[in-house]
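> One predicted model, sequence on top.
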Amino acid sequence: MTLPDEKLPLRLSARVVLLDDADRLLLFSARNQTDGSLRWFTVGGGLGPGETHEQAALRELREETGLADVDLGPEVWRGRPWTTTRDGITYEVRQRYYLARVPSFTVDTSAFEEVERAAITGHRWWTAEELATTTDLLRPAGLPSLLGALIADGSPARPITVAG
């Protein structure tokens, strides 16, 4: 149990808002074991020892999609800190989201780590319109409007704070 004044260990994370040439966003899914709901989220994961956010974002792209040599764009969103428990340890998660635009391609998940193979149930490319009509849980929260603004207005001058 963590007391209110205790500092939680940090889990720094880099995520990628990966858009193809048709402005579709790649998301991965995981099923909630408690209620069966489906949650969709961007490419990405935790920083490894000594990695920068940008290095982690590029590594995660290789591992989760098979893409290498991607020109990583600017940080567009910064996640409001939240907590998660892994292996009995509660962490404070801090995420940075980077934009990357790529030609349409077939996703290759063969380099998934064991934890990803166990948790991720699928992936798909989404349009902003499809995101706006789904009843599944999307991360970050407000993803349809965030994506719509990103496509319409381009990258913000400074990262926008998002939930999740």
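Ah, there it is. Numbering: from 1, shown residues only.
> CA atoms for contacts and neighbours, from now on please.
Noted.
> Grab the longest helix from the chain for me.
Determined from DSSP state H, the single longest helix within the chain is helix 53-65.
> how far out from the middle of the chain is that one?
On the basis of Cα atoms, centre = their mean, to the nearest Å, helix 53-65 sits 11 Å off its chain's mean C-alpha point.
> Structure two is appended below for comparative analysis:
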Amino acid sequence: MPRYARRSARVLLIDSEDRVLLLRSALLPGPGHVWLTPGGGVKWWERLRPAAARELREEVGLAVRPRDLRPVAFTTGHADLTFARGLFRDDFFVYRVDRHEVDTSGHTELERKHYAGFRWWSAAELAATDETVYPFRLAGLLADLVVGASPAELVELPWHHFG
């Protein structure tokens, strides 16, 4: 298995209207903002599902059992960010809710500094937007997931960081 400079566990939180929750962030270097799924770095002692559940609770205030998160996709590639450099991997899990009121009170200091709101997106809205959304090709994956097309294997999405 490759040695990663950073592992992330992220969640595709999908509501009863078949929309995915994305957070607006100015965390990455450069102008403007990006939209990304809830999630973040896996601590050295954590497994992926518990890390994804922890991140979901911290970032949007939703407590879930790790075993209820279903792995669906990943991205991998090299990046040079201010806090890490080298080979990165993001693993994506899916979780369905009827609805959820986002609670950001669990944000870290860094998240509070860079958090700029949230939005529930449909697959059609994602496909039509000119805004930057990570992971790339999320619209197609979301369209498949909401109609029950569950991938037999993890879907590899294109790497999205610069560096």
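That came in fine, so what should we check first? All values reported here derive from a predicted model rather than from experimental measurement.
> hmm, back to that, now the longest helix of the first structure: which residue numbers in the second structure?
Using TM-score structural alignment, the residues of the second structure aligned to helix 53-65 of the first structure are 48-60.
> which ones are touching the residue nearest to the spatial centre of the second structure?
When Cα atoms, centre = their mean is applied to the second structure, the residue found nearest the centroid is residue 37 (2.9 Å). Contacts for residue 37 of the second structure (Cα atoms under 8 Å, 6 or more residues apart in numbering) come out as 10, 11, 12, 13, 21, 22, 23, 134.
> Using CSV, lay out these together with neighbour count, secondary structure and distance to residue 89 of the second structure.
Below are the contacts of residue 37 of the second structure laid out as CSV (neighbours: other Cα atoms under 10 Å; DSSP: H, G, I helix; E, B strand; the rest coil; distance: Cα to Cα, whole Å):
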residue, neighbour count, secondary structure, distance to residue 89 of the second structure
10, 28, strand, 11
11, 27, strand, 14
12, 28, strand, 16
13, 24, strand, 19
21, 22, strand, 21
22, 22, strand, 19
23, 20, strand, 19
134, 18, strand, 13
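> biggest separation within these, which pair?
Pairwise distances across those peak at 14.0 Å for 13 and 134 (criterion: Cα to Cα).
> Mean per-residue distance, the match of helix 53-65 of the first structure versus the first structure.
Mean deviation of stretch 48-60 of the second structure relative to the first structure after superposition (mean Cα distance after the TM-score superposition for the first structure): 0.4 Å.
> Who are the contact partners of the equivalent of residue 44 of the first structure over in the second structure?
Taking TM-score structural alignment, the alignment pairs residue 44 of the first structure with residue 39 from the second structure. Contact partners of residue 39 of the second structure, counting by Cα under 8 Å, 6+ apart, are 8, 9, 10, 11, 52, 55, 56, 59.
> rewinding a little: and the next helix or strand after the longest helix of the first structure, which stretch of the second structure?
Of the helices and strands lying after helix 53-65 of the first structure in sequence (DSSP states H and E), the nearest is strand 75-80. The aligned range for strand 75-80 of the first structure in the second structure is 71-76, by TM-score structural alignment.
> who's in contact with that stretch?
Identification of contacts with stretch 71-76 of the second structure by Cα under 8 Å, 6+ apart yields 87-94, 135, 150-151, 153-160.
> ok, 7 Å please
Residues outside stretch 71-76 of the second structure that contact it (Cα atoms under 7 Å, 6 or more residues apart in numbering) are 88-94, 151, 154-159.
> For my notes, please list the residues you listed in a markdown table and give neighbour count and secondary structure for each entry.
As requested, those are exported to a markdown table (neighbours: other Cα atoms under 10 Å; DSSP: H, G, I helix; E, B strand; the rest coil):
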| residue | neighbour count | secondary structure |
| --- | --- | --- |
| 88 | 21 | strand |
| 89 | 21 | strand |
| 90 | 22 | strand |
| 91 | 23 | strand |
| 92 | 26 | strand |
| 93 | 23 | strand |
| 94 | 19 | strand |
| 151 | 13 | coil |
| 154 | 14 | coil |
| 155 | 16 | strand |
| 156 | 13 | strand |
| 157 | 17 | coil |
| 158 | 15 | coil |
| 159 | 18 | coil |
